[in-house]
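Asks: Just the structure for this:
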Amino acid sequence: MIDQPNSPLRQRMIEDMASRRFKEKVQKDYIRHVRNFAVFLARSPDTATAEDVRLYQLHLAEQKIGAPSVNAAVAALRFLFNVTLERPELARHLAGVHMPRRAPVVLSQDEVSLLLDAAPGLKYRAAFGVAYGAGLRVSEVVALKVSDIDSQRMTLRVEPGKGQRDRYVMLSPQLLEWLRDWWRAARPQAWLFPGQNPVNPMSARQLSRVVRETAREAGIAKRVSPHTLRHSFATHLLEQNVDIRVIQVLLGHAKLETTALYTRVAVNTIRDIASPLEKLKDLVGRVQHA
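Replies: Purely as a prediction, here's the structure:
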């Protein structure tokens, strides 16, 4: 059984994930989803049939499990069947749930200024500045090292980014000044934003909590997270007419269609586009007087 700590199946699946360098969190999530499947079956997953897979998906639907959780379970079971059990015929019966992409929450530049001004101290002002000024994910912000700052080339090295893709992003003079203020005050040695124990970086949860609290204190009514700052970075660049493919590289997106989502919220860009009706203005006037 996969839920037994020392079961051969569990150990093999862990080894399969480790050999592919899955992150520890992903490994734990996959094991949890496969364990849930085993509990549903009341026997080991290596005895599963196509009908078992169908019934389990029906069970998830009846339990009104959210689409993200269903898709995570599907990903875990696909890995189990395709890789660990080498039974791809079962994986073919798994179907994910379509999730409509909602337009992201974006702050105005005034709201970003309010948030940065309200940051509780140099550390968080610098961390907020990195999230907005360089468009980093919260996991990337907290994983930054002092050595990732290149003040000569004015870049930040993001290592490792999502999907293990390293990249460089711009380092603005204003952000560099805030980072230097923070470094002079705290002298961090390895991690740019260390946690309570300097051996470890600040947690993503901690940074997210402080962002939410700061937004409330600043009087920002929108639901704000570190990812909101990343969304705002991309949207504001698009409104400045920065090429969308450049924004894609800065964000570390594998697909352009992911970056294109920001065209739905780039208000300045939308507002500045001339409606085709304007081209008919003179013609409409002539028709009326004919």
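Asks: from here on, contacts and neighbour counts on C-alpha atoms
Replies: Fine.
Asks: Just the element for residue 242, please.
Replies: Using DSSP states H and E, residue 242 sits within no helix or strand.
Asks: what separates it from residue 263, distance-wise?
Replies: With the distance defined as C-alpha to C-alpha, to the nearest Å, residue 242 ends up 12 Å from residue 263.
Asks: so which strand or helix has residue 156?
Replies: Going by DSSP H and E, residue 156 is part of strand 155-158.
Asks: Same check on residue 93?
Replies: Here residue 93 is assigned to no helix or strand, by DSSP H and E.
Asks: any idea how far it is from residue 114?
Replies: From residue 93 to residue 114 the distance is 50 Å (C-alpha to C-alpha).
Asks: nearest spatial neighbour of residue 182, skipping sequence neighbours?
Replies: residue 122 (5.3 Å; C-alpha to C-alpha, 6 or more residues apart in numbering).
Asks: didn't the one you found look like it was pressed against residue 178?
Replies: Yes: assessed by C-alpha atoms under 8 Å, residue 122 is found in contact with residue 178 at 7.3 Å.
Asks: Which positions within the lengthiest helix in the chain qualify as buried?
Replies: Using DSSP state H to assign secondary structure, the helix with the most residues in the chain is helix 24-41. Going by neighbour count (16 or more other C-alpha atoms under 10 Å), the buried part of helix 24-41 is 27, 30-38, 41.
Asks: Also this sequence, please, to line up against the first:
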Amino acid sequence: MNSITLRKIWHRDAFRIGIFFERDFSVISVLKKHKAEFSRTKLCWYVDYTTANYQLLLTLFPDLKIVKSVVHSEPTLVTDSGSRDLSPIASSAIQLGTSSLGNPEHTKNVISFAQKVRLQLLANVGKYWVFKMHYHQEVKAQLLKIKGVYWNTNYKCYMALRHEQVKKEVEAVLQTSPFFGTDYLHKDVSYIGEKIKVLPHYEAINFMEVYVPKLVAVHEKIKRFSMAKYSKTKDCYLLPAAPLVLESLQLQFEPMKIMFLVDLPKDYLQKKHLPNRKQLDLNKTQETILSTLPEKAQPFMRAMVDTLLALNYSSSTLRTYCGSFHQFLKAFDYQNPEAVERGAIVRYLGSLMSRGLSATSGHSMVNSIQFYYQQVLGKKEFELRLPRPKKEKKLPSVLTMEECLRIFQVVDNPKHKLLLLIGYGAGLRVSEIVQLKWSDILFEEQKIHIKNAKGKKDRMVMLPYSIVTSLQLYRELYKGKHYVFEGQFAGEPYSTGSVQQVMRNALKTSGLEKKATVHTLRHSFATHLLENGTDIRYIQQFLGHSSIKTTTIYTHLTKTAVDKIQSPLDRMVDINSKKKLED
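Replies: So this is what the prediction gives:
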């Protein structure tokens, strides 16, 4: 187990005990069991700042390190490039959870809300004010309720429409006035006379060079193109040389009235130059995997990645297998896997299980090791018989039809309501919802063609009659060209994270106390079909399950037959009550 360090941090408007360590599945499993949470802003796991939690951590990890300090106060505004970390954990364990009266270590400084959340106003982008701040759950919820304010996931910032009413409402929530300027939307300045030059990139003809004026708003807008790369040597942006990309560029900058000077040879723009989303996703996944490894381990991981790509595995499988294999290499100090004996591997897996690793993570670890020895090293004749951890049999969470209806009724946005309805009505995965194209919806046949789904399989599912009219009206309203549910930029699909956020918001507004995600709607779809008497083999086809065993889990969830079965205790009470009445 690697070294673990405790540090006192300020997170989500309260002091917490920050737990810092290099990524280790066994440590993560233990922390999850004791309800620790992960902070993306602090890049650490954390628990509440209490004596009980501190003593528990000492018991779980006897060899942990504690970063000590003398003075502790609430966070203040950081203006330099120094660390964002706050005062570490208290030097005395007894101070945890005690009153701050008479204790100089817990003296509070009177600071504004803006300082507490590190509020920062950035340069305007188009018709929006842009600002960022540290995470604050209540303030975030209030901001997103304001019409004209949304969260930009790519750049981790808030964007507010430059409108007088929006300015007033946002400043009230942020308790800071004035915060925005008076450069409202109707006062927007156009850039008449500015030019964007588009030239060929002869070093790689599948790209074109885009030279833009030195204006922050222009640079911010072009950087939002997911395929844009900046060339330092040529001081320009490189974008795929495809007609759709150039057309999108011109549409984005049309409101700014910037002139386009396109000097490209005839037939230079080709549709084939546009990389597909699979290619982009795989390239990004490869970069992420290899960037976290030391140099001596790079050849082993590269061989793993190349073999997975050659066998046409998905980016999701790539992340899972390589993540587990990274942990395996790390456990053996990144030495050549061929030098690791079978007994050492078995002992390593046993130690993971003894530390509380889940069965799912255990299976992923075994699969990744088996894959490397058999597929990468080519030892087909050598079967490495590794012990398989027994998998827990958990029943999925399911909503009743009434609960599903309550969730749909509280969603007002047409796009948000429709994506939840189609997810439940056709039993789709969240990835299938966002990748759905208009060409996949067969209105005349009343079907939806799901293409290249999990396991690279196509299937046909039902198109619910009740949403056909809504779909057609939605198409006229949003006028999407390709994807049914487009994202922030034209031609790009909605993100899976945004869909999950829609579900979380709907669940919260409905007042239901059940934990549910978009995938819960898929479970509910299967369960409700089974309760209605649908043959389980048809349900298997609708869900796209390879084995009927996967689908049979829903037989344990149906309430139609279960409701008819009476507990022997209830029967005993009924008989006893009946005898009393007769007497």
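Asks: rewinding a little: quick one: what's aligned to the residue nearest to residue 182 of structure 1 in structure 2?
Replies: In structure 2, the residue matched to residue 122 of structure 1 (TM-score structural alignment) is residue 414.
Asks: Count the neighbours of that match for me.
Replies: 13 (other C-alpha atoms under 10 Å).
Asks: Tell me the spacing between it and residue 318 of structure 2.
Replies: Going from residue 414 of structure 2 to residue 318 of structure 2 by C-alpha to C-alpha gives 36 Å.
Asks: Show where stretch 452-466 of structure 2 falls in structure 1, residue numbers please.
Replies: Residue span in structure 1 matched to stretch 452-466 of structure 2, by TM-score structural alignment: 160-174.
Asks: What of stretch 262-269 of structure 2?
Replies: By TM-score structural alignment, stretch 262-269 of structure 2 lines up with nothing in structure 1.
Asks: Tell me the counterpart of residue 345 of structure 2 in structure 1.
Replies: Looks like residue 345 of structure 2 aligns to residue 53 there (TM-score structural alignment).
Asks: scratch that, residue 398 of structure 2
Replies: Residue 398 of structure 2 maps onto residue 106 of structure 1 when the alignment is built from TM-score structural alignment.
Asks: Which of the helices or strands spans the closest residue to its match other than its chain neighbours?
Replies: Ranked by C-alpha to C-alpha, 6+ apart and with sequence neighbours excluded, the top spatial neighbour of residue 106 of structure 1 is residue 232, at 4.9 Å. For residue 232 of structure 1, the host element (DSSP H and E) is helix 226-239.
Asks: What span of structure 2 is that helix aligned with?
Replies: Going by TM-score structural alignment: helix 226-239 of structure 1 matches residues 518-531.
Asks: to the chain's geometric centre, what's the distance from the matching stretch?
Replies: Remark: stretch 518-531 of structure 2 is offset 23 Å from the chain centroid, using C-alpha atoms, centre = their mean, to the nearest Å.
Asks: what's the mean gap between that stretch and the aligned bit of structure 1?
Replies: On superposition with structure 1, the mean distance recorded for stretch 518-531 of structure 2 (mean C-alpha distance after the TM-score superposition for structure 1) is 0.8 Å.
Asks: returning to what we had before: go through the buried residues of helix 24-41 of structure 1 and say which is closest to residue 150 of structure 1.
Replies: residue 27 (33.4 Å; C-alpha to C-alpha).
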